[in-house]
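Asks: the sequence isn't on hand, but the structure is:
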C-alpha cells in the first residue's frame, strides 16, 4: 500500500487583508499618564510609558503625527507573532518624549493598503 500526504499552506487573500486593516487600533486609548499595560521597573518604581498598535499586518510601517501634522515617529513592524502588536515608547524620532495631546497615525502595508486613525495622550 502506498500513502500520499498533501499539506496545503495558508492562502493570502488581498481583499481579506484589506478588510483586516479596519481592525487596527491603539491601546490604551486614551493613554492616561500611566496605565496597566506598562511594566513597573524594580529599581525606582518607574514605568515604561507606551501605547501599543494592535492587529497589524505581518509587515507594515507606522507613521505617527501631531494634531498639527508634524511627523514625530516612524515605526517598522515585521512580525507574525504577538497578535500583530507593536509598542511605541512615546518618544519622537529625535529622542525626547512627546507632549500630551491628540495624535494621528497611518499604517502603510505593502501590497495591502493603509489605515488611518487617532488616539489621545492625556496627562
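Replies: Now that the structure is in, tell me what you want to look at. The model shown is predicted, which means the values in this text are computed figures rather than measured ones. Numbers count the residues shown, from 1 in each chain.
Asks: okay, CA-based contacts and neighbour counts for the rest of this
Replies: Noted.
Asks: is it true that residue 121 touches residue 66?
Replies: No. The pair residue 121 and residue 66 fails to qualify as a contact (CA atoms under 8 Å) at a distance of 10.8 Å.
Asks: pull up the overlap in contacts between these two.
Replies: 101-103 (CA atoms under 8 Å, 6 or more residues apart in numbering).
Asks: list buried residues within the residues you listed.
Replies: residue 103 (16 or more other CA atoms under 10 Å).
Asks: between the shared contacts of residue 121 and residue 66, which is nearest residue 59?
Replies: Using CA to CA, residue 103 comes nearest to residue 59 of the shared contacts of residue 121 and residue 66, at 22.0 Å.
Asks: let's bring in a second model and compare:
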C-alpha cells in the first residue's frame, strides 16, 4: 500500500469516528507523542504534545458545549504523502452562544497513527469569542 493510500485510510477512519462522536476510536488513532496545533487565542488554543493532552482538550470542548460540538467533512479528502487536508464544517452551542463555520484540518500520518494535526478556522475571531464567552 502506498504512503498516500495508507494516509487516506487513516484519515477516513478518523473522519468517520469524529462524525460519530466515537472518541474512543479517535483517541486510539493518536500517536502517544502526537502534536496538536489548536489555533487562535482562547482557552483551548496552543500546542498539545501528547495523546493525553489532546484527549483532555477534546473532552474539555465537549464538556463546555454539552456534547454539541459537531465536525463534518464538506468535501474530498486531499492527500499528499503523509499529509491529508480535510475541508470541514464545525458547529457547537454553549450558554446561549453559537458557533458555525468552515475550516481545514490537516493530519500527518505515520503508519496507522495520526502524529500531528493543524486546525484552521475561517473566522478565528468568532471562534475565540465562542470558546471564551462568559
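Replies: That came through fine. Here the structure is a predicted model, which means the values were calculated and not measured.
Asks: tm score of chain vs chain?
Replies: Once superposed, chain against chain, the TM-score is 0.31 (TM-score structural alignment, normalised by the length of the first structure); 74 aligned residues with a CA RMSD of 5.3 Å.
Asks: filter the shared contacts of residue 121 and residue 66 of the first structure down to just the ones in strands.
Replies: 101-103 (DSSP state E).
Asks: how about these in TSV, adding distance to residue 60 of the first structure?
Replies: Formatted as TSV, these follow (distance: CA to CA, whole Å):
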residue	distance to residue 60 of the first structure
101	25
102	22
103	19
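Asks: isn't there a helix covering residue 6 of the second structure?
Replies: Yes. Under DSSP: H, G, I helix; E, B strand; the rest coil, residue 6 of the second structure sits within a helix.
Asks: separation between it and residue 53 of the second structure?
Replies: Per CA to CA, to the nearest Å, residue 6 of the second structure is found 25 Å from residue 53 of the second structure.
Asks: my guess is residue 73 of the first structure contacts residue 61, does it?
Replies: No. Shown here, residue 73 of the first structure and residue 61 do not form a contact pair, counting by CA under 8 Å, at 10.5 Å.
Asks: can you check which residues contact both of these two?
Replies: Common neighbours of residue 73 of the first structure and residue 61, using CA under 8 Å, 6+ apart, do not exist here.
Asks: what sits up against the longest strand along the second structure?
Replies: As assigned by DSSP E, the longest strand anywhere in the second structure is strand 97-110. The contact list for strand 97-110 of the second structure (CA under 8 Å, 6+ apart) reads 7, 10-11, 82-93, 114-123, 126-127, 130, 133.
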